[in-house]
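Engineer: dropping a prediction and its sequence here:
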Amino acid sequence: METEATRTGVLAFRHARVLPCTGADPLDDATVVVEDGVIKDVVAGVSRVRADDTVDCRGRTLMPGLIDAHVHVCSLDVEVGREQRDYPTSLLAYAIGRVIGQTLDQGYTTVRDAGGADWGMKEAVDRGLISGPRMFVSGRPLSQTGGHGDSRSRAQDSVGCLCGAHLGMVDNIADGVDGVRRAVREQLRRGADAIKVMASGGVASPTDKLESLQYTDAELAAAVEEAAHAGTYVLAHAYSAEAIRVAVEAGVRSIEHGNFLDEPTAALMAERGTFLVPTFVAYEKLHEHGRALGFAPEKLAKLDDVLGAGLDGLQRAHDAGVRIASGSDLLGPLAVHKTRELAIKAKVLGAAETLVATTRTNAELLGISAEVGTIEPGKRADLLVVDGDPLADITVLQDLDKLSAIVKAGVFHKRALRRS
């Protein structure tokens, strides 16, 4: 739970190196004033404002809270679905609540769950029943029969009976235009903020190939239309350039992963304004730990194909002017490595652009850029105080001890700094 409530008073962060993540240069020895949970002023130099609480940030960086646009808080195991089989619903709910809290502990004040989390989980955070970031959920992802979201082995004939827990990455098979429309409407009815579709093969699915195209143009267009009717959008899991192209032409808002993006498709994404959400750390950590954690051998073989391809795709996206966001996609115990994603992206984008991708651009993707993502007057006070300078060494964000303060909507979730 949040440890200190200051939302109704005036809070001043003084002597900070302010990294606004707007694309502008940092401000040194600056003061940021927060009132009623909202940033009221950003002043170069010492502000004389009277404050109920003052934080001395000397030698530290003040920056926006991080945003992760691709998490799976319900995936407690690297083998997706194993938790539904082995956990009763009650235990699964408690375990998921702990994962959600640990996400905020890592400095992520907003996340988009890209499959599994439901309305109840975000509502639990909003009501203060559990500690966690602001959440946007996409419910159960849509998959065609035999697609990336179909967890059945080749030996199984029928779709699962849901005999185990009903939380998390439960299969949601939808075929044909009418079937897709019905499935989208059902997820919207259940409180999904956006709709996730599986538009290509994937690493973690047992029977498809990475390069396979999944869903027809008409099926994808139907999903986009139904989401648009409800005032929201579709995010599409897609690896191959062809799968990305089909999804972009159907009108999806974001491409998840996109490792095999080519130059013509990157140009199309830039033209349409489609976001790219790379998720490199998932492959790195699965490669390092997957075998020991029981990740199936046939999936590890597919992992090898995507592991080295992503940075080239990211470079093509960057060169084409694609709007680059940021996700992690980590499963189970690997979720502790979320901020490692930033250091990987920085190999192509550099530290400054990576931090913008993880704050401002992610906020734009989620449609909340008027509220969060940068340090500017009028924005919600989702803030991090970091020991050190992430522009000089972005890996400082991987060390939780270096996060001196985590503030969500003007309330301290963590505070290792004394009042001044």
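Structural biologist: Sure thing, it's come through.
Engineer: rest of the way, CA atoms for contacts and neighbours
Structural biologist: Will do.
Engineer: how close does the residue most central in space within the chain sit to Gln144?
Structural biologist: With distances taken as Cα atoms, centre = their mean, the chain has Ala69 as the residue nearest its mean C-alpha position (2.2 Å). Applying Cα to Cα, to the nearest Å, the value for Ala69 to Gln144 is 23 Å.
Engineer: go on, Val180?
Structural biologist: According to Cα to Cα, Val180 and Gln144 sit 9 Å apart.
Engineer: what of Thr395?
Structural biologist: Between Thr395 and Gln144 the computed distance is 39 Å (Cα to Cα).
Engineer: and the helices in the stretch 301-420 of the chain?
Structural biologist: Using DSSP state H, counting those that start in this stretch, the helices found in the stretch 301-420 of the chain span residues 310-320, 340-356, 362-366.
Engineer: nearest to Glu79, out of those helices?
Structural biologist: Ranking the helices of the stretch 301-420 of the chain by proximity to Glu79 (Cα to Cα) places helix 340-356 first, at 20.8 Å.
Engineer: list the buried residues of the closest one.
Structural biologist: 340-346, 349, 351-356 (16 or more other Cα atoms under 10 Å).
Engineer: now for that helix, which elements pack on it?
Structural biologist: In terms of contacts (3 or more Cα pairs under 8 Å, 6 or more residues apart in numbering; DSSP states H and E), helix 340-356 is packed against helix 280-289, helix 310-320.
Engineer: related to what we said a few turns ago, a markdown table for the helices of the stretch 301-420 of the chain, including distance to Pro377?
Structural biologist: Below are the helices of the stretch 301-420 of the chain laid out as a markdown table (distance: least, Cα to Cα, whole Å):
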| stretch | distance to Pro377 |
| --- | --- |
| helix 310-320 | 29 |
| helix 340-356 | 17 |
| helix 362-366 | 16 |
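Engineer: ok, structure two:
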Amino acid sequence: MGPAHVVGATVIDGSGRDPGNLDITIENGRITQLGASSAHGERLDAGGLTMTPGLIDAHVHLGVSSPIQPHFSFQISAAEIAADIFATAGATLDAGFTTVRDTGGIDGGVVTAIAKGKVRGPRVLSCGPVQCQIGGHGYYGAEWEPTELWSSHHIPGLCALSMMAGNADELRHNVREAFRRGASFLKLCVTGGVVGAHDRLTDTQFTVEEIAVAVQEAAARNTYVTVHAHNNEGIRNAIEAGVRCVEHGTSLDESTAALMAAREVALVPTFAVVEQVLHDTAGAGLAESTRDRAKGVREQMTKALAVAKHAGVRIGLGSDLIGPAQDRRGRELSLRAALETPMEALVAATRTNAEILGLSGQVGVITPGAQADLVLWNGNPLEDPELFSDPTNAVLVIQAGEIVKDLR
């Protein structure tokens, strides 16, 4: 798309400021001007629509787009797994998400295929395979299966859910391997999880000394570590080791939240996946026992969100959707809007997530110099945040100045 002017929309710029009526000028994939412009270019009439920045999901699993148990027990071909991954990537764009942070599951080949435009999808920052301790959260091999066979479940260049480490040296080897495969940050599992068979939510995993090895390796590459963590002991271990972000944070208490705020550690709560596991366990390809593990998590996470807000923690937004049903990613914003305000949910999914991803000012805001990632919504999601839940409400999606979805 050449120079263009999007005119007539109500603009919510991602900063938290009240909406305004602004024309947006786009050139060379970036926003160049706000307000009326006399420059030449295509005129795109957006009267009656609401514009937001392209949404950002800070916790996705593109590589876990097939039914989970069949996927990890060799019942689905590589071709079908690839088809499912690419379908999820396209559906993510269609839901209004132009940038995502993949927190485990895809290998670098998928990131490259999307970046080259061979597959429709958002801009992807990926940790590659999740780093786990032997038998910890992220391991989905059968109980009889020796740990060393787990890596044979990887499909190089396509999907690699997790790598197992038995000590700090093995973890160092694994994170270097993740970076070799194109990871741009690291993710470790430091507690048990909801979707797991070998552990409990109350378990802690990896020692402070082990987590610190990953932090050291990330710092050497000018990047950071985020951790999957549900309980306070695991979160505190991770903070002591120097991580920059916590995913889920389900049982977060006041003293741990205060520590997170003091150390400038961000939190990414994940409500949509809890709803998914409770209401569509089989649809995700999970055993019914998973539902029992999820009971009470929503209530705890709701309390944790309030505790984190009160402590002044930077709070992003992530859906954590898994399995084939990842087309309604915006549900996370609708759920958060009911717990906070619609504006707070939108800012979390735009400006705050951009800060957490290290892309502050580049994406997640409508301002001169930023990437022209824009979504035009049918209606005003600040007045009706349920609009975010239905991808058909994202009438027009622009990514880096190119129209990638148009339902006008």
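Structural biologist: Ah, there it is. Not measured: the values here are computed from a predicted model.
Engineer: quick one: closest of the helices of the stretch 301-420 of structure 1 to Leu417 of structure 1.
Structural biologist: Across the helices of the stretch 301-420 of structure 1, Leu417 of structure 1 has its closest neighbour in helix 340-356 (23.5 Å, Cα to Cα).
Engineer: okay, and that closest one goes to which residues in structure 2?
Structural biologist: Mapping helix 340-356 of structure 1 onto structure 2 (TM-score structural alignment) gives residues 331-347.
Engineer: pull the residues that contact the matching stretch.
Structural biologist: Surrounding stretch 331-347 of structure 2, the residues in contact under the criterion Cα atoms under 8 Å, 6 or more residues apart in numbering are 14-16, 270-272, 302, 317-319, 349, 381-383, 385-390.
Engineer: quick check on those residues: which are buried?
Structural biologist: Buried subset of those (neighbour count, 16+ other Cα under 10 Å): 14-16, 270-272, 302, 317-319, 349, 381-382, 385-390.
Engineer: what's the burial count for the counterpart of Leu91 of structure 1 in structure 2?
Structural biologist: In structure 2, the residue paired with Leu91 of structure 1 is Glu80, using TM-score structural alignment. The local packing of Glu80 of structure 2 (other Cα atoms under 10 Å) involves 13 other residues.
Engineer: element containing Glu80 of structure 2?
Structural biologist: Assigned by DSSP states H and E, Glu80 of structure 2 belongs to helix 78-94.
Engineer: which residue of structure 1 sits farthest from its center?
Structural biologist: Distance-from-mean max, structure 1, by Cα atoms, centre = their mean: Arg48 at 37.7 Å.
Engineer: sec struct for that one, please.
Structural biologist: Assigned state for Arg48 of structure 1: coil (three-state reduction, DSSP: H, G, I helix; E, B strand; the rest coil).
Engineer: relative to Val32 of structure 1, how far out is it?
Structural biologist: Separation of Arg48 of structure 1 from Val32 of structure 1 (Cα to Cα) stands at 11 Å.
Engineer: now Arg127 of structure 1
Structural biologist: Here Arg127 of structure 1 is placed at a distance of 28 Å from Val32 of structure 1 (Cα to Cα).
Engineer: same deal with Tyr94 of structure 1?
Structural biologist: 37 Å.
Engineer: check Ser151 of structure 1 too.
Structural biologist: Using Cα to Cα, Ser151 of structure 1 is found at 49 Å from Val32 of structure 1.
Engineer: what about the strands in the stretch 201-350 of structure 2?
Structural biologist: Assigned by DSSP state E, counting those that start in this stretch, the stretch 201-350 of structure 2 shows strands spanning 225-229, 245-248, 266-268.
Engineer: what's the mean deviation for the last one versus structure 1?
Structural biologist: Its aligned residues in structure 1 lie a mean 0.7 Å from strand 266-268 of structure 2 after superposition (mean Cα distance after the TM-score superposition for structure 1).
Engineer: aligned partner of Val268 of structure 2 in structure 1?
Structural biologist: Aligned by TM-score structural alignment, Val268 of structure 2 pairs with Val277 of structure 1.
Engineer: and that match, what does it touch?
Structural biologist: Ala69, His70, Ser254, Ile255, Glu256, His257, Gly258, Ile324, Ala325, Ser326, Gly327.
Engineer: tell me the counterpart of the second one in structure 2.
Structural biologist: Read it as His70 of structure 1. Structural alignment (TM-score structural alignment) places His70 of structure 1 against His59 in structure 2.
Engineer: how about the secondary structure of that match?
Structural biologist: What three-state DSSP gives for His59 of structure 2 is strand.
Engineer: just to check, it is in contact with Ile322?
Structural biologist: No - contact criterion Cα atoms under 8 Å: His59 of structure 2 and Ile322 do not qualify, at 10.4 Å.
Engineer: surely Ile130 of structure 1 touches Lys122?
Structural biologist: No - using Cα under 8 Å, Ile130 of structure 1 is not in contact with Lys122, being 9.5 Å away.
Engineer: setting aside sequence neighbours, what's the nearest residue to Tyr172 of structure 1?
Structural biologist: One correction, residue 172 of structure 1 is Asn, not Tyr. Of all residues not flanking Asn172 of structure 1 in the chain, Leu142 sits nearest, at 5.4 Å (Cα to Cα, 6 or more residues apart in numbering).
Engineer: any idea how far Ala165 of structure 1 is from the one you found?
Structural biologist: Between Leu142 of structure 1 and Ala165 of structure 1 the computed distance is 19 Å (Cα to Cα).
Engineer: okay, helices next: where are they in the stretch 151-300 of structure 2?
Structural biologist: Taking DSSP H, counting those that start in this stretch, the helices of the stretch 151-300 of structure 2 run over residues 168-180, 208-219, 232-241, 254-262, 272-279, 289-294, 297-311.
Engineer: just put these in a markdown table and tack on distance to Ser73 of structure 2.
Structural biologist: Converted to a markdown table, those look like this (distance: least, Cα to Cα, whole Å):
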| stretch | distance to Ser73 of structure 2 |
| --- | --- |
| helix 168-180 | 23 |
| helix 208-219 | 29 |
| helix 232-241 | 29 |
| helix 254-262 | 38 |
| helix 272-279 | 20 |
| helix 289-294 | 17 |
| helix 297-311 | 27 |
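Engineer: deepest of the ones you listed, which one?
Structural biologist: Of all the helices of the stretch 151-300 of structure 2, helix 232-241 has the most neighbours on average by mean count of other Cα atoms under 10 Å, namely a mean of 22.
Engineer: comparing that one with structure 1, how large is the average distance?
Structural biologist: Aligned to structure 1 and superposed, helix 232-241 of structure 2 gives a mean residue distance of 1.3 Å (mean Cα distance after the TM-score superposition for structure 1).
Engineer: which residues are in contact with that helix?
Structural biologist: Taking Cα under 8 Å, 6+ apart as the rule, helix 232-241 of structure 2 contacts 190-191, 204-205, 207-209, 211-212, 215, 227, 229, 246, 249, 251-253, 256, 260, 263, 265.
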